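J.: Generate a structure from the sequence data that follows.
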Amino acid sequence: MSPLVLIVDLIVLIVGVTAGYFFHRYQAEQAAKARQEKADDILKAANSQARLIESGARENAAKITKAAESEVKERRIELSKETERLDKRRGELDSRFDKMEQREQTLNKRQSQVDKRANEIDKLYEDQMKKLEFVAQMTQDEARKELFASVEKEARGDMARIIRQIEAEAREEGEKRARKLIADAIQRVASEHVAEVTRAVVTLPSEEMKGRIVGRNGRNIKAFEQAAGVDVIVDDTPDSVTISCFDSVRREIGRRALSKLILDGRIHPAHIEKIVEDETKAVEKIINEAGEQAAYEANVTGLHNEVLRMMGRLKFRTSYGQNQLAHAVEVSKLAGILAAELGANIELAKQGGFLHDIGKAMDHNQDGTHAGLGAEFCKRYGVNPIVVNAIASHHHEVDQDTVEAVIAESADAISGARPGARREDLEAYIKRIRTLEEMSMSFEGVQQAFAIQAGREVRILVKPDTIDDLSSARLARDIAKKIEETMQYPGQIRVTVIRETRATEYAK
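T.: Purely as a prediction, here's the structure:
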């Protein structure tokens, strides 16, 4: 290609670029001009709209100003009227105040006359009292003391009669209501007579077995006592040995282990330890299952596993022949029925009845009463405070804070006192009868005391010249209170005081 052609092409390119630049610049100016015109139109429209809004605002302001002036005018009129009313009321109050001052002056005059008359009456009263003292030959203080003594004596007699009447009426009505509740509760629970007792006697197939149990130089019996933690008593009782231990669970483990050893026939120290260990695990399983089963039967839920395990230990604990775990279930059911009748919390009452004797499962290992130990144990495992109070207070060692605690105690008494629930041995029975009679004889004025009806009632003969009819009621109440505070017994004991006066003459 020649240089001339290149120069021509270059010139054409420069001219094209220049023309394009000026064309685009022209278009940009036209677009800017169009935007400016559009902006001017928008500004004009905005100014017009602003003028319209300003005009409307001025009209609204004028209306509001006019309304405010009208309201201020009305308020001024109302204030003027209120001022007139206040001025009128002030005038009335001033007039009334003047009248009150006049009345006060009149009352002051009358008061001075009354005071004068009162002084005259006091003087007449003093003269009359002097004349009365002269006639009666005693001072006012002496007459007052004699009158008070006479009134006090009469009032005490009336008070004793009223108290006796009220007590009789309350007792009659309370007995009717309580009898109905108790009968209904017992009927609905329908528990069987409790006759099961944890026996500590193991029957032997023959007398020869005693020698095998003892072993050479007593090694078998020593190994058994050491492994089981019990005492084995081998005496002259035919075909039997006795397991003795204060812990009912260990006693049960010993009984089961010894029975199994007798059936197995292999009695030597190594085998004894294995059998005792096996029976310990078996009894622990029975305890766990017994606690869960008892809670299920009593329909008590939400208890910790340790609480249920401790309750299961009561399966091997008895009191007066009554199994304590069965007693706990029965008390829980009775408490639930009584709570439903009385409108109390049924769940808490049932828990309190179920757990009230849980301390008996541990009172042989720790110091303290079973009520206190049980309450502390349940508190440790998150039992409701109301239930803890019911456990701690069912023997009145602490105050009963709720009606559920009273219901638990009542259910406990019903379960222990119902027919066939408990039994006691002859020695304890005789001791309780003797204690009843000696306690009754310790009161002043008592002539004789007889415990009758298997210790359910004590009849007291008093000296008629020392104890009157009204004092007899107080004596019966005092003796009953002392029995409650100092003795432990199933059910209730009736105290009857008899005062008899005899007059004897001889015809000659």
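J.: Please count neighbours and contacts with C-alpha atoms only from this point.
T.: Fine.
J.: and stretch 336-348, how far apart are its ends?
T.: Looking at stretch 336-348, the gap from its leading to its trailing residue is 9 Å under the measure CA to CA, to the nearest Å.
J.: again but with stretch 380-397, I slipped
T.: Span of stretch 380-397 from end to end, CA to CA: 19 Å.
J.: Could you give me the buried positions within it?
T.: Applying a neighbour-count criterion of 16 or more other CA atoms under 10 Å, the buried positions in stretch 380-397 are Val383, Ile386, Val387, Val388, Asn389, Ala390, Ile391, Ala392, Ser393, His394, His395.
J.: Could you do stretch 364-376 as well?
T.: Of all the residues in stretch 364-376, those buried under the rule 16+ other CA under 10 Å are Thr369, His370, Ala371, Gly372, Leu373, Gly374, Ala375, Glu376.
J.: Restricted to helices, list those.
T.: Among the buried residues of stretch 364-376, the members found in helices (DSSP state H) are His370, Ala371, Gly372, Leu373, Gly374, Ala375, Glu376.
J.: My read is that the first one contacts Asp363, right?
T.: Yes. In terms of CA atoms under 8 Å, His370 counts as a neighbour of Asp363; the distance is 5.5 Å.
J.: and for comparison, fold this next one:
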Amino acid sequence: MDYIYAIAALIVGVIGTYFVVGGKQKQANAIQDESHKREAEKILAEAKLQAEKTISEAKLKAEKTFSEFKDKQEAFKKQKIKESREKFQRFKEEFKQEKEDELVELKAKREALREEAAAMKEERAGFNSERAEIAKEQKALVQEEQKLNERTKILDQEIALAKEKQQELDSQHDRFTKELEQIAGLSQAEAKSRLLEEVKNKTANEALNLKRELLEEAKEDAAKDARKVVINTIQRMCAEMTIENTVSVFALDDDKVKGQIIGREGRNIRAIEAATGAELVVDDTPETIVISSFDPIRREIARLSLKRLVTDGRIHPARVEEVVNKTKKELKQQIMEIGKKTVVELDIHGLPNELIRYVGRMRFRSSYGQNLLKHSVETAHLCATMAAEMGLNKKQVKMAKRAGLLHDIGKVAEEDSELSHALYGMALAEKLKEHPIVINAIGAHHDEIEMNNIISPIVQACDAISGARPGARREVLDGYINRIKELEEIAKKNPGVESAFAMQAGRELRIIVEADKVSDQHADELSFKISQEIQESMQYPGQIKVMVIREKRAVSFAR
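T.: Have a look, this model is predicted:
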């Protein structure tokens, strides 16, 4: 391609040069003389030389390019031939290697077949030898069978002789028996029955004596062991004296706050007492207000509400009602937290949330002046200790602790029931799918149902230990609390009564009625009716003031 371009360029150059020279010649002819013509001829000669030079250079360049192309083509051809030979050689070697591998594999298979054939030959020889031995054994067995048949015939003959001898002995025994009956004057059955009766009477007397001795020893040992277990259990427990009472003392920073708590004409203190059901005693004692109520939950609600009101500084009836409602909700959460904390401390697992809440409520309930939660926790520890002292396994010890904690769960019932606290607690535990052993221990710890496991008597004994120890309970306080509760229950039985609170240690009964259901005239009648019911059904010192409070509230909002 370069050679063709060079020739074309040469032709174009010659033609161009010719026309240029021709143009110049014509111009020279027109303007100049013959001297100029010579100069033009000289220029033409130079142009021809230049053209020839250019043509020669182009030829050389074309020849050089063609030579290089030919060399490259030859080199490319040699390279391809070399690669083809190498590829052929590689394929040849791979084919040779494959054939060698196949040959080795065939040799290995042939060797394996030879070994298998040799092994089969050996096995065949072994089978033949075993067949010969089996044939010998069969022949020996046939001979032994013949010998056994001969022996069997001999034994049959001996058995027949033995039967004949047995018949002779039986006939002799019958003859001797008849002779003995004639001599003794008794039949065989009569003698047998008389002998058995004598042996039976003698054995029965000996058994009774042995049973009595064993029972007395067992009672003595059981009494010793029981005393030992109880003493060890009591010694390992250290319980505090009862500290429950019916009043709480609220400390003030300044006596001026007493006026805010009382309010104008006593409306604030009346609102607090009506909302909480506890009585506030504001006297001359400096920086102190006494909160009085037989119900620990009411006292706690009144204390917390009063603390919040004093801290906030805004004390009026509407604010009192708002704070008391909020405090009641928070106390419910606190009861749940107390229950969870108690269960964790006792290492009791899997207790339903409802039972945990009842455990928390026991913190605010007392029995004969003894805090119910402390009594239950103490009983749980005593049960675990006693079960361990008696040698029960770990699972039974944990079950005893669980039953001890829940045995008085019926005392914190949220609804009235005619059942005793033991039976109500048993029904509650059964409803919440508690373990049958725990259910029986709860219901049987006052002998109201039959005990069916070893845990129930342990719970009963530990409940008695916890309640009977010195300083555990106060009989007078419990009677007082029951009388206060009875006052409130008499009032709540009447229709239209919203709530009732016993105040001033039971000397005053405040009854809040629903204004829509009870009129002013009916309120007077209700006050007289309740006072007569109290007078007829209760015994009490002094007199009881019955106050019926009827309040109508109209609430609306401007939007």
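J.: ok, back up a step: among the buried residues of stretch 380-397 of the first structure, name the ones in helices.
T.: Secondary structure from DSSP H places Ile386, Val387, Val388, Asn389, Ala390, Ile391, Ala392, Ser393 of these in helices.
J.: which residues does the fourth one contact?
T.: Right, the one you point to is Asn389 of the first structure. Shown in contact with Asn389 of the first structure (CA atoms under 8 Å, 6 or more residues apart in numbering): Ala375, Gln400, Asp401, Ala405.
J.: Helix, strand, or coil at Ile460 of the first structure?
T.: strand (DSSP: H, G, I helix; E, B strand; the rest coil).
J.: For it, give me its contacts.
T.: Ser440, Val446, Gln447, Gln448, Ala449, Phe450, Val495, Thr496, Val497, Ile498.
J.: Now, the residues you listed that are in helices?
T.: Ser440.
J.: Identify the farthest-apart pair in the buried residues of stretch 380-397 of the first structure.
T.: Checked with CA to CA, those reach their widest spread between Val383 and His395, with 19.2 Å between them.
J.: how about the strands of the stretch 151-300 of the first structure, start to end?
T.: Applying DSSP state E, counting those that start in this stretch to the stretch 151-300 of the first structure gives strands spanning 201-203, 231-233, 240-244.
J.: okay, those strands in CSV with distance to Lys116 of the first structure and mean neighbour count next?
T.: Converted to CSV, those look like this (distance: least, CA to CA, whole Å; neighbours: other CA atoms under 10 Å):
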stretch, distance to Lys116 of the first structure, mean neighbour count
strand 201-203, 100, 15
strand 231-233, 99, 19
strand 240-244, 96, 20
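J.: For Gln102 of the first structure, which of those strands is the nearest?
T.: strand 240-244 (102.0 Å).
J.: mind putting the buried residues of stretch 380-397 of the first structure in TSV, distance to Phe23 of the first structure included?
T.: Compiled in TSV, these are given as follows (distance: CA to CA, whole Å):
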residue	distance to Phe23 of the first structure
Val383	98
Ile386	101
Val387	102
Val388	103
Asn389	105
Ala390	107
Ile391	108
Ala392	109
Ser393	111
His394	113
His395	116
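J.: in the stretch 401-550 of the second structure, which spans are strands?
T.: Using DSSP E, counting those that start in this stretch, the strands of the stretch 401-550 of the second structure run over residues 497-503, 508-513, 545-550.
J.: circling back to that earlier point, determine which two of the contacts of Ile460 of the first structure are furthest apart.
T.: With distance counted by CA to CA, no two of the contacts of Ile460 of the first structure lie farther apart than Gln447 and Val495, which are 14.9 Å apart.
J.: And Gln172 of the second structure, how far from Ala189 of the second structure?
T.: As judged by CA to CA, Gln172 of the second structure and Ala189 of the second structure stand 19 Å apart.
J.: Likewise for Leu180 of the second structure?
T.: Distance from Leu180 of the second structure to Ala189 of the second structure, counting by CA to CA: 13 Å.
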